[in-house]
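[1] Next one to model:
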Amino acid sequence: MPPSASTPASPSSSAPAETPWLDADQQHAWRAYLLGTTLLLDRLDDDLRRCHGASLVEYEILVRLSDHEGRLRMAQLADSLAHSRSRVTHTIKRMEKSGLVKRADSPDDKRGVYAVITEGGRALLDEMAPTHVAGVREHFVDLADPADFEATGRLFNAVSDQLIAGHPDREMR
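    Just a heads-up that it's a prediction; the model follows:
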């Protein structure tokens, strides 16, 4: 069990001598974020699976492909989703069997492989988008005051910028 905000943990070789523990309000906000994010992503995924038979990850893949003229290198796709390459490869294989995407060799680099959205994938994306947007609005956007929503965007852009900086080879945005 992690230490509470007032109980220091035993130091490890990688931990600083003095850990700046979260105060009660910070701990409460952090736990609310973790629970809220888990519940929100689970709900959005459940809605898409129930209504369209496809997952949130599959939806995000179709969105990324659509945003990039219908094709992306597999490595770029994995980086844009912040998923492992093997996870994306497995998901693309399932989607390929369903006729939503296909894989194509790169004309420029014989080692490169592209994921390409199919007409079936575009049609499913068009069907899924209203369900997804309605869920995002109902369970996230419409719950926030506009100023809080803007602050959340600024905060997570800062988090993303800091963490992406540690991975300069990734093209996540």
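[2] Every contact and neighbour count from this point should use C-alpha atoms.
    OK.
[3] helices and strands around the longest helix anywhere in the chain, which ones?
    Selection of the longest helix in the chain by residue count, based on DSSP state H, yields helix 24-52. When contacts are defined as 3 or more C-alpha pairs under 8 Å, 6 or more residues apart in numbering; DSSP states H and E, helix 24-52 sits against helix 56-67, helix 119-139.
[4] so after the longest one, what's the next helix or strand?
    So the one you mean is helix 119-139. Using DSSP states H and E, the helix or strand that follows helix 119-139 in sequence is helix 146-165.
[5] Report the contact partners of the residue nearest to the spatial centre of the chain.
    Ranked by distance to the mean C-alpha position of the chain (C-alpha atoms, centre = their mean), the top residue is L81 at 5.3 Å. L81 sits next to E60, I61, M172 when contact means C-alpha atoms under 8 Å, 6 or more residues apart in numbering.
[6] how about 6 Å then?
    For L81, the contact set (C-alpha atoms under 6 Å, 6 or more residues apart in numbering) is empty.
[7] Could you do D42 as well?
    Under the criterion of C-alpha under 6 Å, 6+ apart, D42 has no neighbours.
[8] this one next, for a side-by-side:
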Amino acid sequence: MTKKRDTSPKRGWLSPNQQRAWVAYMRVQLRLSYEMNRQLQADSGLSLADYDVLVALSDEDQGMRVSDLAAQIGWERSRLSHQLRRMEERGLTERRPNAEDRRTTNVVLTATGRRAIVEAAPGHVDLVRTMFFDPLPENLLGPFTAALEHIHVNLNHNSSLPPAPK
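    Next up, the predicted model:
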């Protein structure tokens, strides 16, 4: 009788296929973040952190509760508070009492913030298209999107941050 070779990963380690996928993801994520931050700084004077906040707020006329915004962009509240202070100093956002619940605070885009996102978006979209979508074969876009959405659902249910608001 031949003994089957155990190919399952040892506890605490990824399988070779998982390791390959994780390293590939990390390389892409880190490099893409660097490139997006560099492009935004050069073209519009915004950081990637600024852009993340502006994008999350851009469709919210009444703004968002600070806690919902933190969950939406996947940040701790303390990091968001520091970022909002810097953005408020530049006139991009402002905090207001929530009209429905005076105990909470909403963050809203100012006219300057709305202008900043409108001006920054075309260059950012061009970079994302060039760096991310152009090299991705069309037949992989659907499965890749489905995989990312599946991972996001899992993160919403199993991570230490509250789920992102709907």
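[9] Find the one among the helices and strands packed on helix 24-52 of structure 1 with the highest mean neighbour count.
    For these, the largest average neighbour count (mean count of other C-alpha atoms under 10 Å) is found in helix 56-67, namely a mean of 19.
[10] contacting residues around it?
    D45, R71.
[11] And it against structure 2, how far off on average?
    With the two structures superposed, helix 56-67 of structure 1 lies on average 1.2 Å from its match in structure 2, counting by mean C-alpha distance after the TM-score superposition for structure 1.
[12] where's that helix relative to the chain centroid, distance-wise?
    With C-alpha atoms, centre = their mean, to the nearest Å as the basis, helix 56-67 of structure 1 stands 10 Å off its chain's centre.
[13] Stretch 114-133 of structure 1 now?
    Averaging C-alpha positions (C-alpha atoms, centre = their mean) puts stretch 114-133 of structure 1 17 Å from its chain's average.
[14] Run a quick neighbour tally on E150 of structure 1.
    11 (other C-alpha atoms under 10 Å).
[15] Aligned counterpart of it in structure 2, please.
    Counting by TM-score structural alignment, E150 of structure 1 lines up with G142 in structure 2.
[16] what do you get for L81 of structure 1?
    The equivalent of L81 of structure 1 in structure 2 is I73 (alignment by TM-score structural alignment).
[17] Same question for L39 of structure 1.
    Taking TM-score structural alignment, L39 of structure 1 has R31 as its aligned residue in structure 2.
[18] neighbours of that match, just the number please.
    Count around R31 of structure 2 with other C-alpha under 10 Å applied: 13.
[19] now the one 4 residues further on
    Using other C-alpha under 10 Å, the number of residues around E35 of structure 2 comes to 17.
[20] same deal with A151 of structure 1?
    A151 of structure 1: 12 surrounding residues under other C-alpha under 10 Å.
[21] Name the residues that touch stretch 115-127 of structure 1?
    The contact list for stretch 115-127 of structure 1, computed with C-alpha under 6 Å, 6+ apart, reads G70, R71, L72, M74, L100, V101, K102, R103.
[22] ugh, wrong one, I meant stretch 11-21 of structure 2
    Residues outside stretch 11-21 of structure 2 that contact it (C-alpha under 6 Å, 6+ apart): P9.
[23] run the last query once more with 7 Å
    S8, P9 (C-alpha atoms under 7 Å, 6 or more residues apart in numbering).
[24] chain center to that stretch: distance?
    Using C-alpha atoms, centre = their mean, the offset of stretch 11-21 of structure 2 from its chain centre is 25 Å.
[25] From one end of it to the other, what's the distance?
    Stretch 11-21 of structure 2 has its terminal residues 18 Å apart, counting by C-alpha to C-alpha, to the nearest Å.
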